[in-house]
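In: Here's my sequence, what's the structure:
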Amino acid sequence: MAIFTFTILTMVGCSNNPLTSENGNGNGNGNGNGGGSGSETAGIKLNVITSEETDDPSANLSISEAKALLSKIEVENSSGSREINMNSLVVNFNLSGDVKQVIEKSIPEGIYTKIKFQLHKPEDFETVSDPEFKTGTSGNQRFSVIIKGSYNGSAFVYKSRKSVNIVLNFHQPVDIRNNMKNITLLLQKNLWFISNGITLNPNDEDNSDIIDDNIKRSFAKAFKDDDKNGRPDDN
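Out: Prediction:
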């Protein structure tokens, strides 16, 4: 099981707020999307944490590295969507179990009900900071997810060639006011290489469609998690 943790931070009346960016991605400008007056700005710190469990010891499948290209990250309330990061962002899943901050952005205060993002296959004209996601301009040389490991003693590098849009409702609405909030996105990586109880060979191209569907399904839940224990808070 892998867990993404989002720390949502509200800063009050600070003109030099380091969370406020000027690039138009997730600016807390009080234009109504978050329901605030503009005098208070909320910010999101996106962190990643993964468990250290072994996926399938009996099949000798282990994962040594996993990363994805995320884009169009947004949170949503009754007024609409608030951009967190629209450009492509390389997310390396820390397999050691340590928390790793990925991005920090500002948003208006408000009550948010869902998060949306895309597992992003780069465009043929797009520049990506990690060259492994784009080895050429053709469709089979651009990737959204890269997973490395071994299966029955043979090394594998699985690369997904699909862009996938994911929408997750929060377990309960998240009220971002003058406080700190944590949102956890639950990623069940044990689903990636299994079908009907059978472990899939990542090196077999015939398994690609199933594995890609499994990756999408593995983004299972999103919920408030102020104690950061990987389970939904009671309130």
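In: Only C-alpha atoms from now on, for both contacts and neighbour counts.
Out: OK.
In: Can you show me the helices along this protein?
Out: 208-217 (DSSP state H).
In: Would you do the same for the sequence below? I want to compare the two.
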Amino acid sequence: MMDRRSLTRAAALGLVALASAACSDSSGPDGAAEARVTLSLAVPVASGGTAQAAPGPAGVFSQTDGQNTLEITRVAMVVREVELERMFEGDCMNSGPGDDDGCEEFEVGPFLLELPLDDGFEAVFSIDVPEGTYDEVEFDIHKPSDDTADDLAFLNQHPDFTDVSIRVEGTYNGEPFVFLQDTNDEQERALQPPLVVGPDTGPVNVTLDIDISTWFRRSDGTLIDPMTANKNGENENLVENNIRNSIDAFEDDDRDGDRD
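Out: All right, here's what the predicted structure looks like:
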């Protein structure tokens, strides 16, 4: 039976709160009980709009509008300051490790997220989160440069991401392409209803859904040549907005890609 994931192509980041009895027995520095929260990646099979998407060979996302064919073999994103914000607190201040700003931080970064292009979840990292209510996920899509020690350390490992925050590789109508974006963009996504972490909540999951099927697609569903969306290209702003609008966050306890 086909579910919503067969109708929309997505790349998802899952925030999985494993509130088991063992986790609830742990406590933070102030004695508050904590639960383990794991950050995961997932890419469900999907299609959407006039441009139809379908699973291709392993690690390939394929999409066509009837006249043009897009195949994506790599989607990589530089991310930093991944945080959960506690309810009734202000915005996360990106002040570094710790939770003094009312946020629980997964990772400072920058770090590279390679979005999996086949179905399934992949754990990235985890933290112990104090019991409570969290109503927002925040993270930065980040363009690393050579002006900070953290960025320099990252670029030593990933030199092809100098001044690049997103890299997409593949073919368009059989011709190879590399799409690069250099945006610095803070992402804030409300959790509605809020995420409750406690000893009696059971397993809790939040999916941060990134619908890559919309990135290189116009509003009428026709495909965009990714090369025309590179810097100063005619479709640069359109694709940048598509990427920004492709991100959603929602509770997804059964991890099926649907809002609970």
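In: Let me see the TM-score of these two.
Out: The TM-score (TM-score structural alignment, normalised by the length of the first structure) is 0.81; 206 aligned residues with a Cα RMSD of 1.8 Å.
In: What does Glu74 of the first structure correspond to in the second structure?
Out: Aligned counterpart of Glu74 of the first structure in the second structure: Glu83 (TM-score structural alignment).
In: ugh, wrong one, I meant Lys114 of the first structure
Out: Lys114 of the first structure maps onto Glu136 in the second structure, by TM-score structural alignment.
In: and if you look at Lys216 of the first structure?
Out: When the second structure is aligned by TM-score structural alignment, Lys216 of the first structure is paired with Arg244.
In: Repeat that for Ile147 of the first structure.
Out: Counting by TM-score structural alignment, Ile147 of the first structure corresponds to Val168 in the second structure.
In: Burial check on its match, number of neighbours?
Out: 16 (other Cα atoms under 10 Å).
In: need the contact list for it.
Out: 72-76, 178-180 (Cα atoms under 8 Å, 6 or more residues apart in numbering).
In: Mind checking which of those land in strands?
Out: Counting by DSSP state E, the contacts of Val168 of the second structure place 72-76, 178-180 in strands.
In: Just give me the closest of those to Asp225 of the second structure.
Out: Using Cα to Cα, Phe179 comes nearest to Asp225 of the second structure of those, at 9.6 Å.
In: Run a quick neighbour tally on the closest one.
Out: Phe179 of the second structure: 18 neighbours (other Cα under 10 Å).
In: so it sits right up against Val164, yeah?
Out: No: between Phe179 of the second structure and Val164 there is no contact under Cα atoms under 8 Å: 10.0 Å.
In: picking that back up, if I look at the residue nearest to the match of Glu74 of the first structure when sequence neighbours are not counted, how far off is Ala33 of the second structure?
Out: With Cα to Cα, 6 or more residues apart in numbering as the criterion, Glu83 of the second structure has its nearest non-adjacent residue at 4.3 Å, and that residue is Glu105. Distance, Glu105 of the second structure to Ala33 of the second structure, using Cα to Cα, to the nearest Å: 17 Å.
In: what's the answer for Glu186 of the second structure, then?
Out: Counting by Cα to Cα, the gap from Glu186 of the second structure to Ala33 of the second structure is 30 Å.
In: The two: who's more crowded?
Out: Ala33 (20 against 14).
In: Map that one across to the first structure for me.
Out: Checking TM-score structural alignment: Ala33 of the second structure goes with Glu40.
In: Name the nearest residue to that match, sequence neighbours excluded.
Out: Closest to Glu40 of the first structure by Cα to Cα, 6+ apart is Val12, at 4.7 Å.
In: same check, this time on Pro226 of the second structure
Out: In space, Pro226 of the second structure is closest to Phe179, 5.9 Å off (Cα to Cα, 6+ apart).
In: counterpart of that neighbour in the first structure?
Out: So Phe179 of the second structure corresponds to Tyr158, using TM-score structural alignment.
In: How about the contacts made by its match?
Out: 145-148, 202-203.
In: got CSV for those, with distance to Gly110 of the first structure too?
Out: Shown next, in CSV, are the contacts of Tyr158 of the first structure (distance: Cα to Cα, whole Å):
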residue, distance to Gly110 of the first structure
Val145, 32
Ile146, 35
Ile147, 36
Lys148, 39
Pro202, 43
Asn203, 46
